[in-house]
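Student: Task: produce atomic coordinates for the following.
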Amino acid sequence: MRARLARVDAVLVQALIAAALSFAHLHDLAMAAGQDGWKAWAYPVSVDLLLVAAWRRLRSGTTKAAAWCWFATALAASLGANVATAGLLDLGNVPAWLRILVAGWPAVAFLGGTLLAHTAPETDPGTEVVEDQEDEPETTPEPPVQPAIEAPTQAPPVPVPSALVEHARKVAAEHHARTGAPIDTPTLRTRLGVPAPMAEAIATHI
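Tutor: Okay, here's the model as predicted:
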């Protein structure tokens, strides 16, 4: 564990030293190209941020072609500043093409950072993205509800007074003697002057 921490610390210290030197070289080159004041300090920040953004996109495994392009661009700017300030370039007489490159760097860095931040991740054509769908409970169709059919109710028998039955028998006998045929219910109802249900009930007794 202690050896691992020592190895990590050594890598971190080395990275900090390299970043500080590269930062200073980029600042010196920007100053020599006519970018003074806060602008000279903004150039190394811009280069380092583009390097970090491209590296993170490479580590994420998406849009690697664009990430490699912008990583190489930022790395070339950093290495170019290191080489230019190593005595191979007269910082007191910077050529015009270098001044043009330094002056145009902000636009390049802005374009690269925007594309890296807003480019949609690449998807593997061999895989499909399946959206999670909530499992819907299975529903079994219910049989249609048949309307309940009420059983026909039988009307209660109409009470018939015995005296009325006797009178109806006399009427029926008289009708049979006169016509030679049994009396029917409508005729019995007319002769007795009773409602149809009662006439039917009387007919069952004679």
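Student: When you work out contacts or count neighbours from here on, use the C-alpha atoms and nothing else.
Tutor: Noted.
Student: So what's the gap between the longest helix that the chain contains and the chain middle?
Tutor: Secondary structure of the chain per DSSP state H: the longest helix is helix 2-32. In terms of C-alpha atoms, centre = their mean, to the nearest Å, the centre of helix 2-32 is set 46 Å apart from its chain centre.
Student: Now show me the structure for the sequence below, then we'll compare the two:
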Amino acid sequence: MRAQLARVDAVIVQAVIAGALSFAHLHDLAEAAGQGGWKAWAYPVSVDLLLVAAWRRMREQQRAGQPAGGARLWFLVALAASLSANVATAGLLDLDDVPASLRVVVAGWPAVAFFGGTLLAHTPRTPAPTVTPAPETPPAAAIDEPHREALPEPSPEPEPAAEPITVPVAAPSAPAVSLPPALVDRVRALAEEHRATTGRPADPDHVRVRLGLPPSMTASVAAHL
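Tutor: As a prediction, the model looks like this:
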């Protein structure tokens, strides 16, 4: 557990350092392009928020098995803006005399970011797949009851031996229902989250309850853990 916490802490520290450096580079570039005051601080916030929003929407669509081309496009646009600012402030550009084309690009960024964020926010979310539980097999008692009623009453007089009556046996239980790929990914994600949190394998019944599935789906969930 301590080793896992140490890895998580290292990732967080690295992310904070990289984010702070990228934030500063975007601020310096915006200020050099004529966007002073609070506007220079708003530019890195806009770029980073678009980057995170596009990444989250892309992952949601991929888990649901839907095409994520639009979200991937806006993720690459925000990544290119952040990377360009980092490279431009590395001494390759004179920040005291930036070209007019860069001023135009920086001034037009808010409209581009607003358009991309609006499209991401209004993209319809894919509903979770619904799983129809398999019909339960009737109990053996319900199947055998008509046959019991159909048996002839014993006769007081001796009769020849009757042929044995064959009583049908109850059908075996229905096999585990196969889950859609999107639901399989969700089952495995919950199992990995449980293993990362507790250090123990996930219980199929616990995963089924978190997904809101009926008890008859426990075997189907266990088949993908």
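Student: quick one: TM-score?
Tutor: The TM-score (TM-score structural alignment, normalised by the length of structure 1) is 0.59; 128 aligned residues with a C-alpha RMSD of 2.0 Å.
Student: Mean deviation, the longest helix of structure 1 versus structure 2?
Tutor: Its matched residues in structure 2 lie on average 0.3 Å from helix 2-32 of structure 1 after superposition (mean C-alpha distance after the TM-score superposition for structure 1).
Student: elements contacting that helix?
Tutor: Where contact means 3 or more C-alpha pairs under 8 Å, 6 or more residues apart in numbering; DSSP states H and E, helix 2-32 of structure 1 is packed against helix 38-60, helix 64-83.
Student: Tell me the secondary structure at the most centrally placed residue in structure 1.
Tutor: Centroid check for structure 1 by C-alpha atoms, centre = their mean gives residue 131 as the closest residue, at 8.5 Å. What DSSP: H, G, I helix; E, B strand; the rest coil gives for residue 131 of structure 1 is coil.
Student: got it, and residue 98 of structure 2?
Tutor: Going by three-state DSSP: residue 98 of structure 2 is coil.
Student: Residue 31 is in contact with that one, correct?
Tutor: No - in this structure, residue 98 of structure 2 is not within contact of residue 31 by C-alpha atoms under 8 Å, at 10.5 Å.
Student: Settle it for me: which of these two has more neighbours?
Tutor: For residue 98 of structure 2 versus residue 31, the count of surrounding residues by other C-alpha atoms under 10 Å is larger for residue 31: 19 against 14.
Student: ok, so what distance separates the residue nearest to the more buried one when sequence neighbours are not counted from residue 29 of structure 2?
Tutor: The shortest distance from residue 31 of structure 2 to any residue other than its chain neighbours is 5.2 Å, reached at residue 40 (C-alpha to C-alpha, 6 or more residues apart in numbering). Residue 40 of structure 2 sits 8 Å away from residue 29 of structure 2 when distances are taken as C-alpha to C-alpha, to the nearest Å.
Student: Looking at those two now, which is surrounded by more residues?
Tutor: A side-by-side neighbour count of residue 40 of structure 2 and residue 29, using other C-alpha under 10 Å, places residue 29 first with 25 against 20.
Student: Just give me the match in structure 1 for residue 34 of structure 2.
Tutor: With TM-score structural alignment as the criterion, the equivalent of residue 34 of structure 2 in structure 1 is residue 34.
Student: for that match, what are its contacts?
Tutor: Counting by C-alpha atoms under 8 Å, 6 or more residues apart in numbering, residue 34 of structure 1 touches residue 99.
Student: how about it, secondary structure?
Tutor: Looking at residue 34 of structure 1 with three-state DSSP, the answer is coil.
Student: and what of residue 128 of structure 1?
Tutor: coil.
Student: What count of nearby residues applies to it?
Tutor: 8.
Student: Check residue 99 of structure 2 too.
Tutor: Residue 99 of structure 2: 12 neighbours (other C-alpha under 10 Å).
Student: got it, and the one 3 residues further on?
Tutor: Residues within reach of residue 102 of structure 2, counting by other C-alpha under 10 Å, total 14.
Student: Quick check: closest non-adjacent residue to the counterpart of it in structure 1.
Tutor: Using TM-score structural alignment, the equivalent of residue 102 of structure 2 in structure 1 is residue 98. Nearest non-adjacent residue to residue 98 of structure 1, counting by C-alpha to C-alpha, 6+ apart: residue 33, 7.2 Å away.
Student: correct me, but the one you found touches residue 101?
Tutor: No - using C-alpha under 8 Å as the test, residue 33 of structure 1 is too far from residue 101 to be in contact (9.2 Å).
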